[in-house]
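# coords below, sequence missing:
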């Protein structure tokens, strides 16, 4: 009888680990596919000859997710002229960037090709309004 109990316990132990492994695998895939892709967080690239738009991201706010959708909508149009970046407000890098540029969570920061601050944008509502800001920066840089 105890051999059967040990066998059952062993099977339930294996099943438990299989379920845990499956959950961890699912979480890993979810992070890979749900996190924004194609956005650098390498702020050392700012000022290297291309204008930059940095989204100070707060993943806990709807505003931040909405801004990311707006950026996604126009990014391809400006791909040759503007580098689109994300920085998390909750990291030392993000906090330093915010302090340097007087930016808040969920702001967009426009920087010219030399890395000079052009404007801090407070949550544009549409792709059109963000495009107007970028166009104004690009035309002023010429």
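Arrived safely, thanks for sending. Not measured: the values here are computed from a predicted model.
# Every contact and neighbour count from this point should use C-alpha atoms.
OK.
# Tell me where the longest helix sits in the protein.
As assigned by DSSP state H, the longest helix anywhere in the chain is helix 2-34.
# Mind checking what helix or strand follows that helix in sequence?
Using DSSP states H and E, the helix or strand that follows helix 2-34 in sequence is strand 51-57.
# Which neighbouring elements make contact with that next one?
Strand 51-57 sits against helix 62-75, strand 82-88, strand 107-111, with contacts defined as 3 or more Cα pairs under 8 Å, 6 or more residues apart in numbering; DSSP states H and E.
# switch the cut-off to 10 Å
Counting by 3 or more Cα pairs under 10 Å, 6 or more residues apart in numbering; DSSP states H and E, the packing neighbours recorded for strand 51-57 are helix 62-75, strand 82-88, helix 92-101, strand 107-111, strand 117-122, helix 127-141.
# and here's the other structure:
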């Protein structure tokens, strides 16, 4: 009268299903991580300001969070305005990014909106929502027409 350890009396998943659980969990985790990544890289080429197309420039500092939040807002509206607007990032960790931030007295998360000729049209200290950013971009586009 010992314990019955045959497969027919075991509870749980069949062996083939247990072998699939770990890869399935890894695949789902990878898909979730992938879906949270930004839609695409933003150009850091600030020479595009004033090249005949309006530009939205995010001042970004990797040691703070406001810039990442605003970049998420940019991700949400980018498809609505591309190709008529350049979406650029000025990283304050680079000389050009630091110069631009200092020139306008802004910090991480600030957005600078430029006309097609390179004139600063509007400056936002750190938009509080995607709608605030969208409205400012619409205003700046109307001002340049």
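Sure, I can see it. Owing to the predicted nature of the structure, the values given are computational and were not obtained by experimental measurement.
# now the equivalent of residue 117 of structure 2 over in structure 1, what's its secondary structure?
Using TM-score structural alignment, the equivalent of residue 117 of structure 2 in structure 1 is residue 114. Here residue 114 of structure 1 is coil, with the state taken from DSSP: H, G, I helix; E, B strand; the rest coil.
# Next up, the contacts around residue 114 of structure 1.
With contact set as Cα atoms under 10 Å, 6 or more residues apart in numbering, residue 114 of structure 1 has these partners: 46, 47, 48, 49, 50, 51, 52.
# Relative to residue 134 of structure 2, how far out is the residue nearest to residue 38 of structure 2 when sequence neighbours are not counted?
In space, and not counting its chain neighbours, residue 38 of structure 2 is closest to residue 75: 6.7 Å by Cα to Cα, 6 or more residues apart in numbering. Using Cα to Cα, to the nearest Å, we find residue 75 of structure 2 at a distance of 11 Å from residue 134 of structure 2.
# Nearest residue to the middle of structure 1?
residue 86 (4.5 Å; Cα atoms, centre = their mean).
# what does that one align to in structure 2?
In structure 2, residue 86 of structure 1 lands on residue 89 (TM-score structural alignment).
# any idea how far its match is from residue 99 of structure 2?
Residue 89 of structure 2 is 13 Å from residue 99 of structure 2, by Cα to Cα.
# now swap in residue 43 of structure 2 and tell me
Counting by Cα to Cα - residue 43 of structure 2 and residue 99 of structure 2 are separated by 17 Å.
# cool, and residue 75 of structure 2?
Taking Cα to Cα, one finds residue 75 of structure 2 at 25 Å from residue 99 of structure 2.
# for residue 144 of structure 2, what are its contacts?
By Cα under 10 Å, 6+ apart, the contact set of residue 144 of structure 2 is 53, 54, 114, 115, 116, 117, 119, 121.
# Map it onto structure 1.
Matched by TM-score structural alignment, residue 144 of structure 2 corresponds to residue 141 in structure 1.
# filter the contacts of residue 114 of structure 1 to the buried ones?
Applying 16 or more other Cα atoms under 10 Å to these, the neighbour count classes 46, 50, 51, 52 as buried.
# Tell me how many other residues surround residue 62 of structure 1.
For residue 62 of structure 1, the neighbour count with other Cα atoms under 10 Å is 11.
# What does it correspond to in structure 2?
Checking TM-score structural alignment: residue 62 of structure 1 goes with residue 65.
# need the contact list for that match.
71, 108, 109.
# So the last one sits against residue 126, correct?
Just to be clear, that refers to residue 109 of structure 2. Yes: assessed by Cα atoms under 10 Å, residue 109 of structure 2 is found in contact with residue 126 at 4.8 Å.
# rewinding a little: which of the contacts of residue 114 of structure 1 show up in structure 2 as well?
Retained contacts for the contacts of residue 114 of structure 1 in structure 2, judged by both residues aligned by TM-score structural alignment, their matches' Cα atoms under 10 Å, are 46, 47, 48, 49, 50, 51, 52.
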